[in-house]
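**Q** with the sequence up front, the predicted model follows.
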Amino acid sequence: MTESPASQLPPPTERRGLREAGGLTEAQVAERIGVGRATVRAWERGRDTPGGREGEAYARLLAGLAGPAAGRTDAHDQGSAPALTPAQAFDALYAFCAPALARQAYLLTGRRELAREAVEHAFQVAWQRWPEVAQDRDPAGWVRAVAYEWALSPWHRFRPRHRSPEPPPADPADRALLHALLELPPSYRRTLVLYDGVGLDLPETAAETEASTPAAAGRLTRAREAVAARVPQLADPAELHRRLVELASAERPRPPVPATVRTGGERRNVFWTRAAIAFTVAIVGSTALTLRTAPTHYEPPVAPAQAVQGVPPPAALGPLSRAEQALREKLRRSQTGGPERLTPMAG
């Protein structure tokens, strides 16, 4: 009995990851199979079931992208494979998304090392919050949003290792396209990469960029116009799709292996946990020292010095009276030295 195309397909939650891992957009998959872009999007979301020749072509395409993973997916569909551990599920998501995500981050930054760092950081955060990420409707989108935020952070310009430019692509056409991308504002660049590079539709692009759909459409239009002004042959959106994929495929930043990322995430978590504990201990110690050295009763402050009131002013010098003159003459006639001066004399 011949199996239907639907039975040969991986679950809908894995189809999009396989496409992104292969560096393909929805438009490219639709062109290869001979269907519309909306049909591919419906297949990836599970809203429609592939059938007929198109379904067989779609199953063959995903099997080629998955390779050995396709057999594991079929076994999982038949219920014979055991449940994946958190580490295995994380490694599977990393294998599907990390290569394509690194290429997308390169389109955003123009730096291979920064693109690799963005992917590593995003998956480290994902591993720290894996229960939340594993239950998300779109784990790949969750990780992609974190990677994009890290890649477009303005604080990288202050890092010494990122102040000097990296070697540009060897192809002049790739250099012109990358330069045009980097001239765009970060929000425009991100919208353009998500829509024309990754292949998201407009509502998904707006949601991931935290903008309204009209705002995302305006950013996309202005970004395309700016790129076309610098590279006129890219005025056609289909040609821009193709050139973005080619540029991303030409540069392949190599992210680390999943085990290294998980270990780095665990070390990062331990570091911040210890830092939080040390900060708490410092707060508790300073509070105890304050309580120990603080006064136990109220001591009124010493009043500032004030001038004494009611003292008569010193008398000014003037002529002596007769009595004062007589006293002065008497003092002059008295002895001025010797022990006799200490003996009182009758006046």
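**A** Done, it's in.
**Q** C-alpha only now, for contacts and for neighbours.
**A** Will do.
**Q** neighbours of residue 129, how many?
**A** When neighbours are defined as other Cα atoms under 10 Å, residue 129 has 11 of them.
**Q** for it, give its distance to residue 238.
**A** 38 Å (Cα to Cα, to the nearest Å).
**Q** same check, this time on residue 100
**A** From residue 100 to residue 238 the distance is 20 Å (Cα to Cα).
**Q** and these two? which has more neighbours close in?
**A** residue 100 (26 against 12).
**Q** contacts only, for the residue lying closest to that one once chain neighbours are set aside.
**A** Distances taken as Cα to Cα, 6 or more residues apart in numbering put residue 21 closest to residue 100, at 5.0 Å, once the chain neighbours are dropped. In this structure, residue 21 makes contact with 65, 95-101, judged by Cα atoms under 8 Å, 6 or more residues apart in numbering.
**Q** just flag the most distant two among the residues you listed.
**A** The span of the contacts of residue 21, defined through Cα to Cα, is set by 65 and 101 at 15.7 Å.
**Q** of those two, which one has the most company?
**A** Higher neighbour count among residue 65 and residue 101: residue 101, with 29 against 21, using other Cα under 10 Å.
**Q** hang on, that one packs against residue 117?
**A** No. Between residue 101 and residue 117 there is no contact under Cα atoms under 8 Å: 11.1 Å.
**Q** then this one, side by side with the first:
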Amino acid sequence: MTQNPATPLPPPKERRRLREAGSLTQAQVAARMGVSRETVRSWETGRTTPRGRKREAYGKLLTSLEQEATVTEPQQEPPAEVVSLVKVVNTPVPEPVSEPVLVPLSIEKPPRAPLTPAQAFDALYAFCAPALVRQAYLLTGRRELARESVERAFQVAWERWPEVAVDRDPAGWVRAVAYEHALSPWHRFRPRYRHPEPPPPDTADRALLTELLRLPPSYRRTLLLYDGVGLGLAETAAETEASTPAAANRLLHAREAIAVHLPELSDPAELHRRLTELASTERLRAAKPPTVRVVGERRTQFWTRAAIALTAAVIGTTTLTLHTAPTHYEPPVPLSQRVEGVPPRVVQGALSDAEVELRDRLRSGMTSGPERMVPEPR
């Protein structure tokens, strides 16, 4: 008995691209296939591959999405300036010649000009910034901090644009920087972030945001990447700089902690929907791309000038020290040493009666006594 060959499937990244081109979510594809959302996510990340009837149904769905994308692509008319036309003139033939006919010879598409660095940066910012601001709000619960984190991440990306432009996932690069800035523990010392912001008006949204902020930062980030953004477990572990088992344990503990106070969110699909709704209810707007680029350039210029000024100050101080320093060795002044045999200094005090009497006798004897004997020289 021979087995039918397995239905060929496109690569995992192409599967995800076809789903997004058809405006379908992972939950919708899972409902059509009769599987869970985690299974569809595993198919799109390449961790698992469907088999049997699931494989055939999934292959048909992807084929239909590819055909729809091909049909819906607009066919652009070639511009008139690139269509070469030739005019057929009358030739001496016996039969009557018709009117001159314009025949297209060739159709050439003009080469597409490459994007400038500023245009590429603006395109990446327009694509990622709105979603990143909402994600940063779920991480911090602060609207201003969410905007600041995203703008700071894109400023760093603009400073290091040659590196970011050739990265395999520029959006993931910027997202990692934004998350790191948003979860920095130093924000607690800033006066503008010491007081909490007003919570969401809806009671359910307020409860979900409260439970999210109770989680440790690493658990909160893992939960948002996996259940909010939709990354795979391996990608989540790589972005959080953890091993795959550690990321899985963080995810399970985070889900359990939320399910204890919100039992209706024990289903991952329901949790994903509620996270999306909570992020969408807040009207968070990021700054314009030119503004972010200009602020980033000014910040870079400021720190560059500060570094130059500090270097000049160090050079000046070193030069002054070299000019004022002694040119030869000067031995240090020795420490004072104690001289033995010197009687201690006695403070002059009052004379006793015997001393006063002796002094008087000496004074009277020197004035009225016999002449002193003077030695004669030999």
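**A** Looks like it arrived, so ask away. Since the model is a prediction, treat every value here as computed from it, not as a measurement.
**Q** closest one of the contacts of residue 21 of the first structure to residue 153 of the first structure?
**A** In terms of Cα to Cα, no member of the contacts of residue 21 of the first structure lies closer to residue 153 of the first structure than residue 101, at 16.4 Å.
**Q** okay, the contacts of residue 21 of the first structure in JSON lines with secondary structure and distance to residue 214 of the first structure next?
**A** Putting those into JSON lines (DSSP: H, G, I helix; E, B strand; the rest coil; distance: Cα to Cα, whole Å) gives the following:
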{"residue": "65", "secondary structure": "helix", "distance to residue 214 of the first structure": "35"}
{"residue": "95", "secondary structure": "helix", "distance to residue 214 of the first structure": "34"}
{"residue": "96", "secondary structure": "helix", "distance to residue 214 of the first structure": "31"}
{"residue": "97", "secondary structure": "helix", "distance to residue 214 of the first structure": "29"}
{"residue": "98", "secondary structure": "helix", "distance to residue 214 of the first structure": "30"}
{"residue": "99", "secondary structure": "helix", "distance to residue 214 of the first structure": "31"}
{"residue": "100", "secondary structure": "helix", "distance to residue 214 of the first structure": "28"}
{"residue": "101", "secondary structure": "helix", "distance to residue 214 of the first structure": "26"}
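**Q** what is the nearest of those residues to residue 124 of the first structure?
**A** Nearest to residue 124 of the first structure, judged by Cα to Cα, of these is residue 98 at 11.9 Å.
**Q** which position in the second structure aligns with that closest one?
**A** Under the alignment (TM-score structural alignment), residue 98 of the first structure pairs with residue 129 of the second structure.
**Q** could you find the closest non-adjacent residue to the spatially most central residue of the first structure?
**A** When Cα atoms, centre = their mean is applied to the first structure, the residue found nearest the centroid is residue 150 (3.9 Å). Excluding its sequence neighbours, the residue lying closest to residue 150 of the first structure (Cα to Cα, 6+ apart) is residue 118, at 5.6 Å.
**Q** wait, doesn't that neighbour sit right on residue 152?
**A** No. The pair residue 118 of the first structure / residue 152 is not scored as a contact, 9.2 Å apart, by Cα under 8 Å.
**Q** out of those two, which sits in the busier spot?
**A** Neighbour tally, residue 118 of the first structure and residue 152, criterion other Cα under 10 Å: the higher count belongs to residue 118, 26 against 19.
**Q** quickly find the element holding that one.
**A** Here residue 118 of the first structure sits within helix 112-128, counting by DSSP states H and E.
**Q** read off where that helix ends up in the second structure.
**A** Under TM-score structural alignment, the alignment places helix 112-128 of the first structure onto residues 143-159 of the second structure.
**Q** with the first structure overlaid, how far apart is that stretch on average?
**A** Here stretch 143-159 of the second structure, set against the first structure after superposition, deviates by a mean of 0.4 Å using mean Cα distance after the TM-score superposition for the first structure.
**Q** quick revisit: list the helices and strands the helix holding residue 118 of the first structure packs on?
**A** Judged by 3 or more Cα pairs under 8 Å, 6 or more residues apart in numbering; DSSP states H and E, helix 112-128 of the first structure is in contact with helix 86-109, helix 139-151, helix 258-293.
**Q** just the ones you listed: most buried one?
**A** Comparing those by mean neighbour count (mean count of other Cα atoms under 10 Å), helix 86-109 comes out on top with a mean of 22.
**Q** now that one and helix 139-151, what's the angle there?
**A** Here helix 86-109 of the first structure runs at an angle of 50 degrees relative to helix 139-151 (axes from the mean of the first three to the mean of the last three Cα atoms, to 10 degrees).
**Q** once aligned to the second structure, how far is helix 86-109 of the first structure on average?
**A** Looks like 0.5 Å for helix 86-109 of the first structure (mean Cα distance after the TM-score superposition for the first structure).
**Q** for that helix, which helices and strands make contact with it?
**A** Against helix 86-109 of the first structure (3+ Cα pairs under 8 Å, 6+ apart) you get helix 12-21, helix 112-128, helix 139-151, helix 172-182, helix 186-192, helix 237-250, helix 258-293.
**Q** now the angle from that helix to helix 12-21?
**A** For helix 86-109 of the first structure against helix 12-21, the angle by the same axes, to 10 degrees is 40 degrees.
**Q** in a helix, residue 334 of the second structure, correct?
**A** No. Going by DSSP: H, G, I helix; E, B strand; the rest coil, the assignment for residue 334 of the second structure is coil, not a helix.
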